[in-house]
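[1] mind folding the following:
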Amino acid sequence: MLSTLNRNDALEFQEEKPLKLSPFLMAITKIAEEEGDFISEKVLKELEQMVTPDASLRSSMQYASLTGPGFEITDERAETIKTVITVIKGLAQAGGFISEKFGKYLGPIGTAAGVVKDIVEFFQDKKPDPVMKELGELKNQLTALSDKMSVHFNALESFMVKQEFYKNYTVAMKSMMSFMMDTTDGSKESVDLFKKIYDERRPQTLVYDMLAELELDDRNPLKLAMHGDNLQSKNTFKKWKDILEGALSQALFLEVYASGLFPEVGNYGTTKILEKIARYQQLVDQWDYHFWTNENFWPKGVEKLVNDVHDDRNLKTKDEKMEVLWKGIESIHTQFKFYAVVVPSEHIIRWYKHFEAQAIVSDRNGFTIMVYRHTGKVVRTMSWLYNYIGEHLHEERSDFMQFNNWQSVRNHFSDDNVEKIGKYTGTFVFIIAQSKSFIALKYSRFLGNKGPGVHTFDATLTTTGGFTIETFPVFKFLGY
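    The predicted structure follows:
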């Protein structure tokens, strides 16, 4: 009896409890250990989920090879096709093939192909209406999914316009998918044509070639796209990760379908494609770590973001500018933490950088924007900095011949004096002679008790002039 899956499970793509490592995965792990490679638990779990349907897939293959005259399309098999329809519909809604979503449904996919085969062999004259109705719906959902994948493939083709391989890959996959969908009409001619196309360019071969291309930096769409993105954004990384995974997973889908339709194909190609998808997951982890830890976006990428915020005439206030600025900063795929300030330029603002790229400070179009990136390189100890802050929370200045107390504030926070503070503390210094209510600020949050790589404090400066004594609020920022 062929195994079936609950349609509600398919709709929600619920995760099943992982089984023990299969012999297939144990073999991969052993090979990796012998070659000195490490396969993460995450990759093994992802691969295990894809491999677990192998038993049901094998049973469907055995069943297809043993069927003979008198075979009946049971309600159970019809329900299996409905399950596959639901899975395909969910993938179409998600925007493409996602291996982790349909991995556990490999068995039913092969079963659906087996039903097509049985219809062709035993029901040429009188096809059972209920099953043909379900196969028609399957074709509709496959068409919708194929349309979504065409968008991904078009992006891949246009981006890699100079790479003939990707053009050939996408053309081959589109063509094979179309011929595969035609088999759902239950005709022998459509099955024969699909077999011809399958034999000419097997999915396994396409996947092997694609993985070889992805190993090369100058032919890797994800890496090229990230290097072309000023901010190396999370969205760019995810977009190309999903496009490439979708292309590989579509090949897996086609291979599973072919193995269900043609018993002589067997499971070898499916197993090998799963191995390559496991390798792809390892590559994704490597790329993720690479872009997570590098700093190619700094300072030029963030400088462009700051300039764009300055030049956007639709952003009228400090808060509007901060909202757009911070959205851009949060989009960066990086481990680094940031502190950003937007303040009207009319206030007294001073800063000191030990080197140009330590922070970005830009004063244009009526606003000063500061973005500081925490590097974790501390010159002074935390206790030393805390003591310094405590000693400088409330400062005083006497200018008996000065009748403008604001000028006394400017004199106190002169460029020379701020430079001395920076050199003494070993920090990037940013000072605004105003309270926080006049400042828009945002910062990244660390886990636990760690701060955003800076010390900020609300200080005061009391000035004594010719006739008056006045106290001014001061925002002080020390970045280490």
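[2] only C-alpha atoms for contact and neighbour calcs from this point on.
    Fine.
[3] could you pull out the helices for the stretch 251-400 of the chain?
    Per DSSP state H, counting those that start in this stretch, the stretch 251-400 of the chain carries helices over the ranges 268-293, 300-311, 318-330, 382-391.
[4] to residue 129, which of the ones you listed lies closest?
    helix 268-293 (31.3 Å; Cα to Cα).
[5] next, the buried residues of that closest one.
    Going by neighbour count (16 or more other Cα atoms under 10 Å), the buried part of helix 268-293 is 269-282, 284, 288, 291-292.
[6] returning to that earlier point: the helices of the stretch 251-400 of the chain into TSV, with extra columns for distance to residue 41?
    Shown next, in TSV, are these (distance: least, Cα to Cα, whole Å):
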stretch	distance to residue 41
helix 268-293	11
helix 300-311	34
helix 318-330	28
helix 382-391	37
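[7] and residue 327, how far is that from residue 421?
    Distance, residue 327 to residue 421, using Cα to Cα, to the nearest Å: 32 Å.
[8] more neighbours: those two, which one.
    Counted by other Cα atoms under 10 Å, residue 327 and residue 421 do not tie: residue 421 has more neighbours, with 18 against 10.
[9] do I have it right that the more buried one meets residue 428?
    No. With contact defined as Cα atoms under 8 Å, residue 421 does not count as touching residue 428 (9.1 Å).
[10] which residues are contacting the strand or helix carrying residue 227?
    For residue 227, the host element (DSSP states H and E) is helix 221-228. The contact list for helix 221-228 (Cα atoms under 8 Å, 6 or more residues apart in numbering) reads 156, 159-160, 214, 217-218, 232-233, 236-237, 240-241, 287.
[11] could you do stretch 388-398 as well?
    Stretch 388-398 is touched from outside by 408, 412, 457, 458, 459, 460, 461, 462, 463, 464, 465, with contacts defined as Cα under 8 Å, 6+ apart.
[12] and the furthest pair within these?
    Spatially, the most separated pair among the contacts of stretch 388-398 is 457 and 465, at 25.3 Å (Cα to Cα).
[13] another for comparison:
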Amino acid sequence: MNNEGTNEFSRLIDDCINAGIIVFEKLEARLHIIAVAGQTLKKYIEAIKQSGNNPIEYNYKALKLDELDNKLDILAEKMSVHFNELEAFLIDHHVYTDVVQTASTLMKFMKDTISNPCSQSLEIFRDVVRKAPPLQYGYKVISLLEQDSTNPLKVSMTADKLKTSATFNKWKKIIDGVLSQFLFLETYLNGMFWQSDMYGPDQLKNKIKNLHRKMDKWSDDYSESYWPETVRQLVHETQDNYDNVDNELKANILEQALTKILTSDVFYILVYDECDGNNHSFSYRDSQTITSFRRGSCNVVIYRSRKWMHAGNNALNQITREVESCRYNTIPKRSSYEGFPDELCRKQFTNVGFVGIVRKNQNVTVSSANSFGDRPLGPGWWITADVMNSQEKFVLIAGYE
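    Predicted coordinates:
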């Protein structure tokens, strides 16, 4: 009996073990491997029956069923860690209790056909999947997700004040894992009982792919919904609750929180001593900037760049040159700098959504969130610039659009 089917099946289980869960992307192009494994096990069980129940003669060791059984135990243990996350949600949504318990129970009966390959384990598995079809339960999960009140991802994101990527990705992974488990089972039983007729697996696969597209849309929606109220509230809470710490620590607190938000926006964070208009001035797009002045003994400015994440190195080089050209002989000595950043925008910069100056002696901290790779200075560039004919200095910062 050819053992290639179980060998490929074993490699697929290895991939799922490494992921810690049955993952759709690992299954999508390899469903035939699962079906072949189911078909192979059925043929093996039939051969045992014909031989008088002597599994050794029919390649038990060659099929490596004991090794496969152990791997399925490891996978089940890893998956239980993720599905335990559902416990809190299950308290208020008992309908998911049936789903999770059914998936776990069906996997145990499927595993019995591998650990104890015989007519009894095969017929018992056939009986339980008739009573609780994986395809039906996969559809049930998808139907529950269509209602906001029974969608654990949406319920959890509503409760998450910061709309964090950690919350979104955690529930996306759990949902994917539950549905992929039913897809796994549906495909295995199709190989075992339906001569690898892939109608059920293909239907569920397409439903899951469509759900993934919806989850991508949910991600896009959440990445927009956090602004501005979530960030404004974060700024105010930081100013009110940490008024006794220095500006650098306040900036770090804001940076850590902003980094958690589910968004591709990249942020500049400015925290400095509370001061009047002679010491700071800005030009910015209202839809991308939040300011909070004279609160908690400090001023805070948050700017979000919408395009920096996808801007190329040319954008970095250009804005760096433009800002560096302002280091000397650009900022005049004035009694008021109101409107000066607007002048810089017109004369000095291109493709910017924010330009600001803050007098250096105001204990300025400039930080960024969601910075990446070779761009540690955030979505643009900033310098300490000299004031002409003076010993004074300003922090000058320009944020990409």
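[14] check which residues of the longest helix anywhere in structure 1 are buried.
    The longest helix of structure 1 (DSSP state H) is helix 129-159. Residues of helix 129-159 of structure 1 classed as buried: 131-132, 134-150, 152-153, 156-157 (neighbour count, 16+ other Cα under 10 Å).
[15] what's around residue 188 of structure 2, how many residues?
    By other Cα under 10 Å, 25 other residues sit near residue 188 of structure 2.
[16] can you find the partner of it in structure 1?
    Residue correspondence to structure 1 (TM-score structural alignment): residue 188 of structure 2 is matched to residue 257.
[17] do residue 99 of structure 2 as well
    Alignment note (TM-score structural alignment): residue 99 of structure 2 maps to residue 169 of structure 1.
[18] who touches that match in this structure?
    Counting by Cα under 8 Å, 6+ apart, residue 169 of structure 1 touches 206, 210.
[19] switch the cut-off to 10 Å
    When contacts are counted by Cα atoms under 10 Å, 6 or more residues apart in numbering, residue 169 of structure 1 touches 153, 156, 157, 175, 201, 203, 206, 207, 209, 210, 247.
[20] ok, now residue 302 of structure 1?
    Here residue 302 of structure 1 is in contact with 230, 231, 308, 325, 328, 329, 332, 360, 371 (Cα under 10 Å, 6+ apart).
[21] just the buried ones from these, in PyMOL syntax?
    Buried residues among those (16+ other Cα under 10 Å), as a PyMOL selection:
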select buried, resi 230+231+325+328+329+332+360+371
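[22] tell me which element the most centrally placed residue in structure 2 falls in.
    Residue closest to the mean C-alpha point of structure 2, counted by Cα atoms, centre = their mean, is residue 169 at 3.6 Å. In the assignment (DSSP H and E), residue 169 of structure 2 maps to helix 165-193.
[23] check residue 474 of structure 1 too.
    Using DSSP H and E, residue 474 of structure 1 falls within strand 469-479.
[24] I figured the match of residue 188 of structure 2 hits residue 110, correct?
    Yes. Counting by Cα atoms under 10 Å, residue 257 of structure 1 touches residue 110, with 5.0 Å between them.
[25] mind listing what the aligned partner of residue 197 of structure 2 in structure 1 touches?
    The alignment partner of residue 197 of structure 2 in structure 1, by TM-score structural alignment, is residue 266. Going by Cα under 10 Å, 6+ apart, residue 266 of structure 1 touches 57, 58, 61, 62, 255, 256, 258, 259, 260.
[26] mind doing that once more with 7 Å?
    Neighbouring residues of residue 266 of structure 1 by Cα atoms under 7 Å, 6 or more residues apart in numbering: residue 259.
[27] re earlier: out of the contacts of stretch 388-398 of structure 1, which are inside helices?
    When DSSP H is applied, those are split such that 408, 412 fall in helices.
[28] for the next helix or strand after the longest helix of structure 1, which positions count as buried?
    Reading on from helix 129-159 of structure 1 to the C-terminus, the next helix or strand found by DSSP H and E is helix 164-182. Neighbour counts over helix 164-182 of structure 1 (16+ other Cα under 10 Å) mark 165-167, 169-174, 176-177, 179-182 as buried.
[29] and stretch 250-266 of structure 2, by the same measure?
    Within stretch 250-266 of structure 2, the residues that count as buried by 16+ other Cα under 10 Å are 250-252, 254-255, 258-266.
[30] isn't residue 384 of structure 2 right up against residue 397?
    No. Using Cα atoms under 7 Å, residue 384 of structure 2 is not in contact with residue 397; the gap is 8.7 Å.
[31] those two - which one has more neighbours?
    residue 397 (22 against 19).
[32] hmm, back to that, could you tell me the angle between the longest helix of structure 1 and helix 234-261?
    Counting by axes from the mean of the first three to the mean of the last three Cα atoms, to 10 degrees, helix 129-159 of structure 1 lies at 140 degrees to helix 234-261.
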